[in-house]
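Trainee: got a predicted structure plus its sequence, pasted below:
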Amino acid sequence: MKRIILIALSLMSLQLAFANDAAPLADDPVTEQRLISISEEMRCLVCQNESLAGSRSDLANDLRREIRALIREGKSDDQIRNFMVERYGDFVLYRPPVKPVTWLLWIGPFVILAIGIAVLLGYLRRRNAGPVDAALSTEDNQKIDALLNAADQSKQGEING
C-alpha cells in the first residue's frame, strides 16, 4: 500500500515539474485590450447568449483569432465589426442596427409582450363575466323544497333504520 501511495505522489510531482504557465494570448497588451472590447460587443454564434469574449467554444476561439489578425493588419474597430457582420450577419452583434431587416429583432419582444397582455386581459374578462344571477320562479322554489325534504326524509330513515 505504501508503494502505491509513493508511486502516486511521485507521478503527481512529475506532472508539476513539467507544467508550464499559460502562454499570453497576444504579445501586445493593447491588441489584447482591443480584442476584448470588440469581442464583448459580439455574440458567440454557438452559445448565442454569451459574448464572444466570454465564450470558450471552438468557433469563438477561431473568431477571436481572426479579430486578432485583423487588429494586427491595422484595421479599425468599425472595419472589424463590418467584416464580422458581412461574414455572419447582424445576429453576431449584441446591438444590431435598426433597419428593415432587423425590425423583428427590435420590435418582436414588444409585440409578443402585447399579445400576451391582450390574451391575459381577454381571459380575465371572460372569467369575471361569469353567469348572470337569475331569479327562480315560485314553481322552481317549490321543486327545490320538495327535493330537499325528500333528501332529509331519506337520511332520517337511514339513521332510524
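Mentor: Done, it's in.
Trainee: please make it C-alpha for all contacts and neighbour counts, starting now.
Mentor: OK.
Trainee: can I take it that E158 is in a helix?
Mentor: Yes. E158 sits within a helix when classified using DSSP: H, G, I helix; E, B strand; the rest coil.
Trainee: that one: how many residues sit nearby?
Mentor: Residues near E158, counting by other C-alpha atoms under 10 Å, number 9.
Trainee: any idea how far R65 is from it?
Mentor: E158 sits 89 Å away from R65, going by C-alpha to C-alpha, to the nearest Å.
Trainee: let's bring in a second one:
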Amino acid sequence: MVCAFGSGAMVHAAEPGTATPVVANQALEDEVLELSHKLRCLVCQNQSIAESNAPLAIDLRNQVREQLESGKSKDDVIDYLVERYGDFVLYEPPFKATTMLLWGGPAALLIGGAGWLALRLRRRQAEAAAQENLSTAERDRARALLAGDTPVTADIPSAEEPRS
C-alpha cells in the first residue's frame, strides 16, 4: 500500500502540461536519429538501428551518440562503422565492384524475367501456329479421340505398317 501511495504521489508532483526533457542535447539526439536511420541493424538486417531493439543495435546507437558527442562529423562516424562492419551496415551502400550485384541484381532479374517471358510467348505462338496447320482429317481424328468415339489403338499405325 505504501509503495502504491508513494508512486502515485510522484506522478501528481509534476505540473500538468509540463514535460521533463528526456535528453539534455536535442540537436545531438536529432543527429543520432538521422544517422541511425541510415545504418542497418546487423542482427535484424531489414531494420535500421533506429527501429531495432536488438542489443547490437542499441550498442551501435550508443556508439554513434558517443562519437558525435566527442566532436566527430557524421561522415567520420559512418566511415568508422563501414571500416568496422563493411558496406552492409549502410542502407545505401556505394556503387563499387563488391556491391555491383547488389545494385545490378534487381535489374538483371527483371531483364532475365522479361526475356524468359518473351521466349515462352514465342514458343506458345509457334505451338498455336503448328496446330493451325492440321488438315481437316487430322482435326476430325483429334475430335473423335477427345470425344472418346474412336478407340485409340485402332487409329495408330502399327510398326509393321508403313506410314504414309
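Mentor: Right, received. Where do you want to start? Only a predicted model underlies this, so the values are computations on that prediction, with no experimental measurement involved.
Trainee: overall similarity of the pair, as a TM-score.
Mentor: TM-score for the superposed chains, counting by TM-score structural alignment, normalised by the length of the first structure: 0.69, backed by 134 aligned residues with a C-alpha RMSD of 3.3 Å.
Trainee: point to the residue nearest the middle of the first structure.
Mentor: Computing the C-alpha centroid of the first structure and ranking residues by C-alpha atoms, centre = their mean puts N49 first, at 7.1 Å.
Trainee: trace it over to the second structure, please.
Mentor: Taking TM-score structural alignment, the alignment pairs N49 of the first structure with N46 from the second structure.
Trainee: give the contact list for that match.
Mentor: R40 (C-alpha atoms under 8 Å, 6 or more residues apart in numbering).
Trainee: A strand includes it, no?
Mentor: No. Counting by three-state DSSP, N46 of the second structure is not part of a strand but coil.
Trainee: now do the helices in the first structure.
Mentor: 2-18, 29-39, 58-72, 77-88, 103-129, 138-160 (DSSP state H).
Trainee: how about a markdown table for those, with distance to L45 of the first structure added?
Mentor: A markdown table is the format used below for the helices of the first structure (distance: least, C-alpha to C-alpha, whole Å):
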| stretch | distance to L45 of the first structure |
| --- | --- |
| helix 2-18 | 36 |
| helix 29-39 | 12 |
| helix 58-72 | 8 |
| helix 77-88 | 9 |
| helix 103-129 | 16 |
| helix 138-160 | 70 |
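Trainee: give me the element A9 of the second structure is part of.
Mentor: Secondary structure from DSSP states H and E places A9 of the second structure in helix 2-13.
Trainee: please report how far Q26 of the second structure lies from L56 of the second structure.
Mentor: Taking C-alpha to C-alpha, one finds Q26 of the second structure at 23 Å from L56 of the second structure.
Trainee: ok, these two, which is more surrounded?
Mentor: When Q26 of the second structure is set against L56 and neighbours are counted by other C-alpha under 10 Å, the residue ahead is L56, at 15 against 11.
Trainee: that one maps to what in the first structure?
Mentor: Checking TM-score structural alignment: L56 of the second structure goes with L59.
Trainee: now its match: how far from D27 of the first structure?
Mentor: To D27 of the first structure, L59 of the first structure is 22 Å away according to C-alpha to C-alpha.
Trainee: good, wrapping up.
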